[in-house]
Structures are given as C-alpha cells and as structure tokens.
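Enquirer: Compute the structure for the input listed below.
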Amino acid sequence: MITKDLFERKELRQLVRDFTRNEIVPHLAEWERDGEVPRELHKKAAEIGLLAIGFSDGDLLDSVVLTEEIIQAGGSSGLIAALFTHGIAIPHIWQSENEDLIERFAKPAIRGEKIGSLAVTEPGAGSDVANIQTRAVRHGDHYLVNGTKTFITSGCRADFVTTAVRTGEPGYQGISLLVIEDGFTRRKLDKMGWHCSDTAELHFDDVRVPAENLVGEENAGFVQIMRQFQVERITMAVEAYATAQRALDLTVEWTRNRETFGKPLIKRQVVGHKLAEMAQKIDLARTYTREIAARVNRGEDVITEVCFAKNAAVQACGEVVDAAVQLHGGMGYMRESEVERHYRDARILGIGGGASEVMTELAARRLGFA
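Expert: All right, here's what the predicted structure looks like:
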C-alpha cells in the first residue's frame, strides 16, 4: 500500500480511478434502478485490496484518497455507502481483537465474501444513541433480542448486522454490541437519494443470538460506537467535498460547451463568478477536512474539529450541487444528468453520521458554549 503524503498516494489514486471507470461508471445507472449493487462488485473490489483499506492495509488517509477518487471519477456517495458498508460494520469487531469474531465476520467482509451492516438508529432514537430501546436479555449461552432498527444501510443484503442493544440500565452505560446473523425480518425502505444503496428496517422478535457474538465487554457499546463516529463523520465530510468537486467539474465542462446567444455560458461574467465561488467553497472544505483527517489519523482528540469539518463540507456541498443543477438548466433536472444524482445524494450527508444540528450542539458543549 502507498504510504506517501495525502496529496500524493499516486498509485492508489490511479488504481481507484481505473476501478471506478471500468467497474462502476458503466453500470451505476442500472444499479440505481435495481436499488442495490451486485455482490460481485464486492469481490472485485476485494481482489485489488480496496475493501482492506483501513483494516489490514492502509489507514484513514488512504481511505480519504479512496473516497475522493471514487466520487471524482464518476461514482457517487451512494455507491460508497453500498460497497463499503463494512467500513461501519466491522471496526468495532476489528478493534475488539476477538479472533473468533474477526475470523467469522471481519475477514470475510474484507474478502468480499460477506456483507455487513451497522444497526444503531431506531424509530425513536437516532443521534441520541444513549436512548436506544432494542433490548437483549442474557439467557445462559445466548441473548434474546427484541426491538426495531431503521434506516439501516445494506440492511436488506447484510449477512450479519453489528447491532446496538440495551443489555443494562437506561442511559449510555447499558448499551452493548451484538453481531446478529439471522432470525429477524427486514423491510426495504425507499429513499430520496442513494438509490443504489439498499436501506432497511429490521425487526427483532425474540431473536436468539449466541453470547459469543458479543463485541467487546457487555455494557461497553456506547464508547465503541462513539469512537467510530469520528471516522464515519470524517468520511462523510470527504464524500461531501468530493461530491461538490465532481459537480463543479461537470458544470465547468457543461458551461464551456453550452452556447447561449452566440457564446459559451462560461464567458458570462455571472457564470464565471459563480464557478469561482463554488471552487472557493470546495477548496476551503477540502483543506480543512484533510487536515482534521490527518489529526484523527494521529490519534489526536479533535471531536470539535470533526464536527466543524463535517458541517462545513456538507454546507459547501449543498450549495455547490444546487448551483450545479441551476447552471445545467433543464438538463440538470433530468435523471440522465449526473448532477441530478449528486443533488439527491448530497441531502443525506447532513443527516447521516450525526445531523448537522447535533454536530453544532456537540461542538458548542465541548467549547463551553452550552
């Protein structure tokens, strides 16, 4: 694996770019219609080492490069959510150092043989993780699980679900993580965007789960979840500015080729200025997020700064994709236009991984403002 500076890692960038253009872009519209990506894509990504990045190979900065290049080569944040769901499903397992769980779940996911998902959100508890109600009661060598999870990425296709359950008293100290393989029902959910990424509601009714599927210690799940939120939020910030960059690139090309009243759109001052403003927003978000990603990678305590990075990148992305659709005119509103997909997909980035309002509240508290 390449271990150069974040701005370099040229071999990794080229590898990801080629994979995206050859294996993803020609089929993405079809997968959007199908509502999921094929399992074969997981195996192809694993064969060239992409699914191992951040686990058995590479680090967070390599993951940043991976995310940037997939989107900027014509992929999408929805594609990343579908293909790299193991990025949120197995970190807790990997860090538990439980060899049995690693062999049964983490390694098969990295090899593209199994699809994992993470189930935290419930109908009555999203960002408020400490309030989850899905309960797991220990009975000898197994737990009985009852409750409902919703908005679960890859929940329809998942072979296993790393699930946040309540094993103790109310509050954050009573939460554990269990890997659940079967015995529950699934309902596919329809969404505004991320159409190629299946999303499900999961219902557990006295689901029997082996006690050996407990990740880490009982009632220590909250800390495990919070620790991984930092990486998830940085990743979503990268998805945001990378999406914005792709939308800008498409818009520059469009305005160069689109003529109105005898000259290209880009020659209009109002258009040129708008493009410059879009580029400025992206560059500021990208520069800041990359710096915070490097600090997270070094193990620094930058929870506040991660909140800032996610919110800043999401805001920049929202403004840029909106402007991109506007500058494309009627074509920007058509499903055949790539910017239309990015416009829809971008909306979830300010909700997933902690809503923008939650990020602001968390930052305010850590700064002593609330």
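
Enquirer: Please make it C-alpha for all contacts and neighbour counts, starting now.
Expert: Noted.

Enquirer: list the contacts for residue 279?
Expert: 245, 248 (C-alpha atoms under 8 Å, 6 or more residues apart in numbering).

Enquirer: One more, so I can put them side by side:
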Amino acid sequence: MMDKAWVPARGPGLPWAAGEYELLRDQVRRFVEEEIKPRADRWEEDGFIPRPILRRMGELGFFGIRYPAEYGGAEMDATASTIFAEELGRSTYGGVAIATLVHTDMASVHVFHDGTKAQRARWMPGIISGEVITAVAITEPDAGSDVKAISTRARREGDSYILDGTKLYITNGVHADLYCVAAKTDPSAGSHGITMFLVEKGTPGLSVARQLDKHGWRSSDTAELVFDGCRIPAENVLGAEGLGFYSIMRNFQNERLVLAGMAIGAAEAAIDMTLAWVKARRAFGGVLWDMQAIRERLAMLSAKVEAGRQFLYATAWRMAADEDCLREVSMVKAVCGELVNEVMYTCLQFHGAMGLMRESPIERMARDARVLSIGGGATEVMLDVVASMS
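Expert: Predicted coordinates:
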C-alpha cells in the first residue's frame, strides 16, 4: 500500500506543507508500533484503554491536532485529523482508534466550537493533555441517526437545568470525565428545541447503568447512561438554548470524515496482512499467491482502497479549506464504510480456517470493521443525504 496520501501544497488558509503532514504520520505510526500494538490485546480483554496511555497521547500532541496553541494545541486541520485517523485504523485495533477519535473529533469538538470563553479555558487544556477524557451522549434506545427523535428532557429550574433520560451506545461512556449531552429543552419545537449540555462525571443523578458487551471495538468502553433528576448549573449549556441540533449536524461532518479515515487505515492493514499470509501459506504444491484468482482479487481490493483513500484526502482538503462538502463527506463515509467490510470479508476468506481463530488479527479486524458502515451515520442515511442533494 502507498504511504503517501494526496495532500495539497501550502496555500491560503492551509498553512501546513505536505512534509509536515508526513511528520505527523510518522510520529503516530511510531506510537502505534511501540505503545499500542504490544499492549492492546490486554485492553481488548479489559474493555478499556488505561489512562497513562491516553495521557501519553496528550503529551505527544495527538489530542490537540486541530485546537489553538493557547490551549496547548497544534492548530492543524482536517487533513491532519484524517492522517491521525488513518494511522489509528492501521493499528488493527478498532476499539483503540474509536475511543481516541471520539475524544478528539466527536466529543471535545462540542466544547471548543460551542463553549463559552470560560468553558474553553476550564476544559480545553485538560482535554488536550489527556487529563480530561470526553464522550458525546446523543444516541438513545429509540433515536440514532434521527437526532430529532431523542426523548431526554432538560427543564429549567432557577439557575439550573434538570436532565432526565437514557443514552445508549455511548463510547467512552464508562470512563469519561466530561459528557456533551443532547436533551430537549422544548419538546414542541422539533429540531429547534434541542440543547447541548456539559455534564461532569460524578454529578448526582448521572449513572452508568451498564457497560455494554459488544461484537467489536472491544478495547473501547461503551455505556448506557441514565440521567435521573440530574441537576447541572445553567452555565453548563453549550452554545445557545435550542441550537444543539445544528451543533450536532455540523460536528457530524468531522466525525464522518475521521471514521472514513479509520476505515481506510484498517483496510490497508488488512490487505498488507493478507498479502504476507498468502505469500507464505503453502497449498497445492505452491503458495496461495500462485493462484491467479487470489492475486487478482487482492489487486482489485488494493485499487479500490487507493481510490477511496484519494477521495478521502481530497474531501479532507476541501474541509480544511472551509468549503461546503456535506455531499462529499456523506459519499466518502458511505464508500469507505462499505469498502472496509468488503476488504475484511475477502481477507478473512483468504486466511481460511485461521481467519476464524481469535488468535488471528484478521478475525478481530473483521468484527471491528462491521460497525463502520453503521456508526456515525449508517450507509443508507449517508446515501439518502447524497440523493437529496442530487
């Protein structure tokens, strides 16, 4: 697989040159090889990533890629976030990748984009250093991609809000320090009645009902959260009351981009792994690589992944340049989410019986990949967005 992604030259509004992006890629790749791969099997068993690892990622600057220097960030852009996501995907541990990307690109973005100056000053330094881990709580038992259908309520009482409701499938939900929570402040106002709130771990009325047992992404903790008379100060509103839906929709674009990056990285790693396997696995007097059908299928998958990768980085560049790319982000999320599953299916097939064994990385990777066509906006939702803009 190619190591060099398509990245733009330095230009107006895009201060980072290609070499600087690749320095980031090299740093993340070294961290994956030295710190993640030797330990992540244990994290798969434990169901979470140890805090020292997360703090180390903060120390290395990975949690501040897109954030201002005043908080400890690097002030890079969507292309840099995509590189980060791709290299985490290449780690072969989808749970590690998603736990990290939820913090960097799906939850903390709400604090930065919608937080007041005081909220940013309080939380952003810890978010970037890895001392404060974040989660975003939107999904509910009866509301996923249809955000307007959430039923969690927030009612004003004096200088506080009282939250009541249940959130489900919340990544980092067990161990997060800070939750960005969507609730309805005006149920009669539809999308105009949703507000985002900051809720700290340990707030009375907030409880982790259970840690969920998942098919894949097992090294990330995922929770059901219950808000039962959870009282938070009015100053914990994120943005203006009633504008939460628009905050969620805006941040979905970044979420979908990095999920696509994660998918491409995982697909690349699976193909590399399978090439090594078929070139070594003896069968019928030779090795599997001698079989034309296997060579051609892997070649086609490599071509598809490289095409998806180029589309991904072209879209990231457009986002970095502040262009409207809702259509392209929706396309790339759909394409990459489906493609990674096609890749995993074929790569597991070519591993034969070994592909079904828990000791084989491809078995874990195939399980982890399945959610990439679901989470962050199912393929069908993405394609409907594209169709509505055609």
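
Enquirer: Start from the N-terminal end of the stretch 101-250 of the second structure and give the helices.
Expert: 108-114, 117-129, 244-280 (DSSP state H, counting those that start in this stretch).

Enquirer: Show me which positions of the shortest one end up buried.
Expert: Along helix 108-114 of the second structure, the positions that meet the burial threshold by neighbour count (16 or more other C-alpha atoms under 10 Å) are 108, 109, 110, 111, 112, 114.

Enquirer: What is the equivalent residue in the second structure for residue 39 of the first structure?
Expert: Using TM-score structural alignment, the equivalent of residue 39 of the first structure in the second structure is residue 51.

Enquirer: And residue 241 of the first structure, by the same measure?
Expert: When the second structure is aligned by TM-score structural alignment, the residue opposite residue 241 of the first structure is residue 264.

Enquirer: Touching, that match and residue 341? I think so.
Expert: No. Residue 264 of the second structure is beyond contact range of residue 341, at 10.4 Å (criterion: C-alpha atoms under 8 Å).

Enquirer: out of the two, which sits in the busier spot?
Expert: residue 264 (29 against 23; other C-alpha atoms under 10 Å).

Enquirer: sorry, back to before: need the max-distance pair from the buried residues of helix 108-114 of the second structure.
Expert: 108 and 114 (10.0 Å; C-alpha to C-alpha).

Enquirer: Name the residue closest to the centre of the first structure, please.
Expert: What sits nearest the mean C-alpha location of the first structure, by C-alpha atoms, centre = their mean, is residue 81, with 4.9 Å.

Enquirer: Now do the same contact list for whichever residue in the second structure pairs up with that one.
Expert: Counting by TM-score structural alignment, residue 81 of the first structure corresponds to residue 98 in the second structure. Residues near residue 98 of the second structure by C-alpha under 8 Å, 6+ apart: 171, 217, 220.

Enquirer: and the last one, how many neighbours?
Expert: Applying other C-alpha under 10 Å, we find 27 residues neighbouring residue 220 of the second structure.

Enquirer: what's the counterpart of it in the first structure?
Expert: Aligning on TM-score structural alignment places residue 220 of the second structure opposite residue 197 in the first structure.

Enquirer: I figured that match hits residue 155, correct?
Expert: No. Between residue 197 of the first structure and residue 155 there is no contact under C-alpha under 8 Å: 9.5 Å.

Enquirer: ok, back up a step: roughly how far is the helix or strand containing the match of residue 81 of the first structure from the heart of the chain?
Expert: Taking DSSP states H and E as the definition, residue 98 of the second structure sits inside helix 94-101. Relative to the centre of its chain, helix 94-101 of the second structure is centred 6 Å away, using C-alpha atoms, centre = their mean, to the nearest Å.

Enquirer: Next, the buried residues of that helix.
Expert: For helix 94-101 of the second structure, burial by neighbour count (16+ other C-alpha under 10 Å) applies to 94, 95, 96, 97, 98, 99, 100, 101.

Enquirer: The second one: what's it in contact with?
Expert: Applying C-alpha under 8 Å, 6+ apart, we find residue 95 of the second structure in contact with 44, 216, 217, 218, 219, 220, 368.

Enquirer: Let me know whether residue 28 of the first structure touches residue 77 as I believe.
Expert: No. At 11.7 Å, residue 28 of the first structure does not count as touching residue 77 under the criterion of C-alpha under 8 Å.

Enquirer: mind listing what residue 155 of the second structure touches?
Expert: Residue 155 of the second structure sits next to 161, 162, 163, 185 when contact means C-alpha under 8 Å, 6+ apart.

Enquirer: For the buried residues of helix 108-114 of the second structure, give me CSV that also has distance to residue 206 of the second structure.
Expert: Listed next are those as CSV, based on distance: C-alpha to C-alpha, whole Å:
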residue, distance to residue 206 of the second structure
108, 19
109, 22
110, 20
111, 19
112, 23
114, 22
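
Enquirer: Tell me the one of the residues you listed nearest residue 323 of the second structure?
Expert: The closest of the buried residues of helix 108-114 of the second structure to residue 323 of the second structure turns out to be residue 109 (C-alpha to C-alpha; 18.5 Å).

Enquirer: Good, wrapping up.
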